[in-house]
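Q: here is a sequence with its predicted model. Questions after.
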Amino acid sequence: MMVMTGRLIGIASSFAVSIALTRFLDPNEVGLYLLAYSVVFVLAAVGRLGFQQTVVRQVASSLAADNPTAANRSAWVAAEVTMLTSGLIALAVCAFGGPLFQHLFDTPSLTTAALAIGIWTFSESVRTVGAEAHRGFHDIRSATLFGEGPRNLLLLGSMSLGLSLTLINDARGAILVAAITGLAMAAASLGSLALRTWPRPNRMAGASGQRHRDALVDSLPLALGGLATVVLAQADLIIVGALKDSSSVAIYGLALRVATLVGLPALVLASITAPRIAHLHTLDKKDELEKLLRIIATAATLPVAAILLIFMAAGGPILSLMFGSSYEAGWLPLVILSAGCVVNVAMGLSAITLAMTGHQRDVALVSVFSITLMLGGSYIAGVLAGISMIAAAAAGAVVVQNVAMTYLCWRRLGILTITQILPRQVFKDLQSVRSIWVSN
């Protein structure tokens, strides 16, 4: 229940930030902020190197094996490598981001905000890995506290204050506020992790280096999977920014944000079950694991299908009511993106199941193919048509990825993750999922 509350706060706060920006800034500035947001989250996925998933599995598995020292050590290896890689990326953005943004998007605003974008990227990588380390320790409260919900809530307060006092009057000011609040959350997440694992495990220099290398080898395939997830969620908006004007970015970007409502139940249930997947796999309880996964898929699919129907009937008025009449044109992209989400949720948590059970290579291979399909398809769609075709290409690439992951999960593990179809079994699964929410 705590995870659900945190996710709901995160979604509500994110929408509130978007609404505030549309009320105080013109669509071009809103589009630039959303474009920077997408760039940050793609770069942050690179900086995490897959440790947001690896740390959960390694820590949870160590605890299942009754080895808390190894769990603490795994948490710190993940944090250290993430700080190093994301720090290097942030420095590269500060040094070379300006000319690159100018070349890709032809906008001086992002060029002058390169420093803030670099800081924002670093903070997002570190905060996420720190929060997920707590999840590996089965501390859902701390993972939620340093998750997207409180992060977005803090951003909402800071952004609202800055906008109301006219301290923020363009996209650059909004990006700077996001960078500062993100850095504060990252520091709090690492500080809490340090207190949890105190005293820090002793280590020799040579052994430490070997552990870091082993962790990287284990995590790099997952990095491709994590990068694919982010690219599949953000690359279409970046392509809109490269091919269309800033106003189109704002329309598409806000439709994309509203479409995230469709995937919310699956995201919440995935964050709850990730440690359980690793735990049940370690104990070789395959039947129990499959039952859990199908319960999750069934419980998540019903509400997302209902949300899609709402968007189909009244998506345009919803966008107009939330953001203003200028954004009503995002109705068709909203419906297309939401339909893709419904299919993906129905496929179940196959990708995270592969990641939590040691099949990182499969995740990596499918991810490379999905990224290629997304980038190529979205770019061609953007050259030949408008933002609705870009949405169709993006949704199609994500669907292909999830279908492939579902097949591989069945092939490698003998586990079927898709939602139930029979009404009687659907009813039983809905009853079962209540215990999962209550226990978390």
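A: Yep, it's here. Remember, it's a predicted structure, so these values are computed and weren't measured experimentally.
Q: contacts and neighbour counts: CA atoms only from here.
A: Fine.
Q: need the helices for the stretch 201-350 of the chain, in chain order.
A: Remark: helices assigned in the stretch 201-350 of the chain by DSSP state H, counting those that start in this stretch are 205-243, 246-282, 286-323, 331-347, 350-356.
Q: what's the closest of these to residue 375?
A: For residue 375, the closest of the helices of the stretch 201-350 of the chain is helix 205-243, at 7.0 Å, according to Cα to Cα.
Q: name the helices or strands packed onto that closest one?
A: Packing partners of helix 205-243 (3 or more Cα pairs under 8 Å, 6 or more residues apart in numbering; DSSP states H and E): helix 27-48, helix 51-64, helix 68-105, helix 246-282, helix 360-384, helix 387-413.
Q: recalculate using a threshold of 7 Å.
A: Contacts defined by 3 or more Cα pairs under 7 Å, 6 or more residues apart in numbering; DSSP states H and E place helix 205-243 against helix 27-48, helix 68-105, helix 246-282, helix 360-384, helix 387-413.
Q: how about it: buried residues?
A: 211-212, 215-216, 218-243 (16 or more other Cα atoms under 10 Å).
Q: what of stretch 378-395?
A: Result for stretch 378-395 [16+ other Cα under 10 Å]: buried residues 378-379, 381-382, 387-395.
Q: which ones are touching the residue nearest in space to the middle of the chain?
A: Central residue of the chain (Cα atoms, centre = their mean): residue 230, 6.1 Å from the mean position. Contacts for residue 230 (Cα atoms under 7 Å, 6 or more residues apart in numbering) come out as 41-42, 45.
Q: now flag whichever of those residues is closest to residue 102.
A: residue 42 (17.8 Å).
Q: next, count neighbours for that closest one.
A: 22 (other Cα atoms under 10 Å).
Q: so how far is residue 268 from it?
A: Distance of residue 42 to residue 268, given as Cα to Cα, to the nearest Å: 21 Å.
Q: so can I have JSON lines of the helices of the stretch 201-350 of the chain showing distance to residue 173?
A: Compiled in JSON lines, these are given as follows (distance: least, Cα to Cα, whole Å):
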{"stretch": "helix 205-243", "distance to residue 173": "19"}
{"stretch": "helix 246-282", "distance to residue 173": "17"}
{"stretch": "helix 286-323", "distance to residue 173": "20"}
{"stretch": "helix 331-347", "distance to residue 173": "28"}
{"stretch": "helix 350-356", "distance to residue 173": "36"}
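Q: looking at the ones you listed, which is nearest to residue 399?
A: So among these, helix 331-347 is nearest, using Cα to Cα, at 5.8 Å.
Q: buried ones in that closest one, by neighbour count?
A: Buried-residue list, helix 331-347, by 16+ other Cα under 10 Å: 331-347.
Q: which residues touch it?
A: Contacts of helix 331-347 with the rest of the structure, by Cα under 7 Å, 6+ apart, involve 252, 255-256, 259, 262-263, 266, 297, 300-301, 304-305, 308, 311-312, 315-316, 387-388, 391-392, 395-396, 399, 402-403, 406, 417-419.
Q: put this next to the first one:
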Amino acid sequence: MGAASVWFAVSYGLAILGYLAVNAFAGRLLDDTFGYFVIAITVSTMVGQLGLVGAHRGGLREASQLEPGDDAGLRTLRGDVRAVSLVTLPLTSVIAAMVTYALADGQDAGTRWAVTLGMGVLVMLGGQQKLLANYLRGFGHIRFASLLEGRSGGPLVAGFQASLIAGVYFFRPELGLTGALGATAVGYAVPVLLARRRVTQVWKHLGGRDHLFSDLRHTTTHNWRFASNQVGAYLNSTVELWLAGLVLSSAEVSSFGAALRLTVILGITATSLQVVFAPVVARLLGRDDRRLEALLRTGATLAAAGTALILIPMIVMPGPLLQWVYGSGFGTAAPLLLLLAIGNVANVLSGMCGTVLTMSRQEGLAATIQWVAVAIRLVAGLLAATAFGAVGLAVSAAVVTTAVGITLWAVTYRRTGLWTHLTLRPRLRLLRETAG
């Protein structure tokens, strides 16, 4: 795990730079409509999670436990990828495109079709990126997987997206939101093609295939709890933004979206480390729990240290940070950034409790916690936004986020006997001694 962790640190830094570049160019290009760009991106990601039906996380778990020469297991994994790629992701992409077309009835024909196509491509390619990155990680292609993991699809995808959005900003700024969405969608293309080629090489020696309906039935029945947990977790990070779009003004939505988008960086370290640790958790759980707990708590400490480098500037100088990333008009979102950043502290301190639950085949319990939190967010967030505006919505989000982190941490210990929070005595040597 030592080499994987070092490579993770490098790819993590590149992912943050790419993510910041995407937001910097999009914020300057769109100004007051930036919030709706963020809403479109988050909606496409959530719909893509539905289209994946949990196969990406289930595939990661099963691929990491696969024994050498297990062609039957490989054939099952291939069938899951086939079902998602040919049925569920295309279906959700078409539905997303149709809904977008209906909602864009006030636009001219060219803009309407461009936004519709962009949304469909975003759902399809964004879903493929997540699916293939998890499979690569499970099969042991650590370095390439690291380039495809994290917000905005990791450093590889973020680099393409930032370059394309920059092109729109400098050469075709009149394209506005349509151009930004199109550039974001196209930015997935090359990394997804490269990843797909690498994944399919793993099973190219296999013979015939099962019926597509059998593959579809297997992936949905075996992975739907993963899908529920993933969608619930994602909604917990975005539902307040959608409430802002319903209740607040365009300028307030952009401010809230800018602050929320920036606080997402706080989770990149922990999220990326979770993917690095997930195969190890799946292998060691129930076999060497003492070693596993030490690894988990060491990982939580590393994640907290990396996050602190970003959290401190958000707390000390939120206004200048927002202006540096998005432009001078976004400095007024400083109180929102401060509140949302503080709300994410519990998630960082609690460690990889969610990963332990899902890798221990208790993803249904994790999903229940996430969906209860979503329901609370909807009610509390709507009331807070209506009564107190963007600041009230940020307070509501921070409180619920803290409660979810503490709940997952406590439930994980109760169900598995493993503590996942950070430690003041990390055992870094274990990272070198444990196979990633």
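A: Great, that's in hand. On a predicted model such as this, the values are computed, not experimentally measured, just so you know.
Q: related to what we said a few turns ago, could you export the buried residues of stretch 378-395 of structure 1 to CSV, including columns for distance to residue 142 of structure 1?
A: Below are those laid out as CSV (distance: Cα to Cα, whole Å):
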residue, distance to residue 142 of structure 1
378, 38
379, 40
381, 42
382, 42
387, 39
388, 39
389, 41
390, 38
391, 35
392, 37
393, 37
394, 34
395, 33
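Q: quick check: buried residues in stretch 274-293 of structure 2?
A: 274-283, 285, 292-293.
Q: among those residues, which one sits closest to residue 148 of structure 2?
A: When the buried residues of stretch 274-293 of structure 2 are compared against residue 148 of structure 2 (criterion: Cα to Cα), the nearest one is residue 275, at 11.2 Å.
Q: that closest one matches what in structure 1?
A: If you follow residue 275 of structure 2 across to structure 1 using TM-score structural alignment, you land on residue 271.
Q: for its match, give me its contacts.
A: No contacts exist for residue 271 of structure 1 under Cα under 7 Å, 6+ apart.
Q: hmm, try it at 8 Å
A: When contacts are counted by Cα atoms under 8 Å, 6 or more residues apart in numbering, residue 271 of structure 1 is found next to residue 3.
Q: do you know how far it is from residue 314 of structure 1?
A: 30 Å.
Q: over to residue 291 of structure 1?
A: The value you get for residue 291 of structure 1 to residue 314 of structure 1, if Cα to Cα is used, is 36 Å.
Q: check residue 189 of structure 1 too.
A: For residue 189 of structure 1, the distance to residue 314 of structure 1 - Cα to Cα - is 40 Å.
Q: same check, this time on residue 246 of structure 1
A: Residue 246 of structure 1 is 25 Å from residue 314 of structure 1, by Cα to Cα.
Q: please apply the same query to residue 190 of structure 1.
A: Residue 190 of structure 1 sits 43 Å away from residue 314 of structure 1, going by Cα to Cα.
Q: more neighbours: which of these two?
A: Higher neighbour count among residue 190 of structure 1 and residue 314: residue 190, with 20 against 13, using other Cα under 10 Å.
Q: the more buried one maps to what in structure 2?
A: So, by TM-score structural alignment, residue 190 of structure 1 is matched to residue 196.
Q: repeat for residue 169 of structure 1
A: Using TM-score structural alignment, residue 169 of structure 1 sits opposite residue 175 in structure 2.
Q: can you tell me how far its match sits from residue 166 of structure 2?
A: For residue 175 of structure 2, the distance to residue 166 of structure 2 - Cα to Cα - is 12 Å.
Q: kindly report the same for residue 315 of structure 2.
A: 29 Å.
Q: higher neighbour count, those two?
A: A count of neighbours by other Cα under 10 Å puts residue 166 above the other of residue 315 of structure 2 and residue 166, at 22 against 18.
Q: excluding its backbone neighbours, what's nearest the aligned residue in structure 1 for the more buried one?
A: For residue 166 of structure 2, the aligned residue in structure 1 is residue 160 (criterion: TM-score structural alignment). Ranked by Cα to Cα, 6 or more residues apart in numbering and with sequence neighbours excluded, the top spatial neighbour of residue 160 of structure 1 is residue 20, at 6.8 Å.
Q: what number of residues are in the vicinity of that neighbour?
A: Residues lying near residue 20 of structure 1 (other Cα under 10 Å) number 19.
Q: counterpart of it in structure 2?
A: Using TM-score structural alignment, the partner of residue 20 of structure 1 in structure 2 is residue 25.
Q: show the contacting residues for residue 242 of structure 1.
A: 104-105.
Q: how about the one 5 residues further on?
A: The contact partners of residue 247 of structure 1, by Cα under 8 Å, 6+ apart, come to 27-28, 30-31.
Q: how about a markdown table for the residues you listed, with neighbour count added?
A: Below are those laid out as a markdown table (neighbours: other Cα atoms under 10 Å):
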| residue | neighbour count |
| --- | --- |
| 27 | 21 |
| 28 | 18 |
| 30 | 28 |
| 31 | 27 |
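Q: so can I have CSV of those residues showing distance to residue 10 of structure 1?
A: Shown next, in CSV, are those (distance: Cα to Cα, whole Å):
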residue, distance to residue 10 of structure 1
27, 23
28, 25
30, 19
31, 21
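Q: wait, which of those residues is closest to residue 185 of structure 1?
A: residue 30 (23.6 Å).
Q: trace the closest one over to structure 2, please.
A: So residue 30 of structure 1 corresponds to residue 34, using TM-score structural alignment.
Q: cool, residue 429 of structure 1 as well?
A: Under TM-score structural alignment, residue 429 of structure 1 pairs with residue 426 in structure 2.
Q: residue range for stretch 121-134 of structure 2 in structure 1?
A: So stretch 121-134 of structure 2 sits over residues 119-132 in structure 1, by TM-score structural alignment.
Q: average offset between the matching stretch and structure 2?
A: If you overlay the two and look at stretch 119-132 of structure 1, the average distance to its match in structure 2 is 0.9 Å (mean Cα distance after the TM-score superposition for structure 1).
Q: where does residue 418 of structure 2 sit: helix, strand or coil?
A: When classified by DSSP: H, G, I helix; E, B strand; the rest coil, residue 418 of structure 2 comes out as coil.
Q: picking up where we left off before, want to throw the helices and strands packed on helix 205-243 of structure 1 into TSV with distance to residue 205 of structure 1?
A: What follows is those, written out as TSV (distance: least, Cα to Cα, whole Å):
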stretch	distance to residue 205 of structure 1
helix 27-48	23
helix 68-105	13
helix 246-282	29
helix 360-384	28
helix 387-413	37
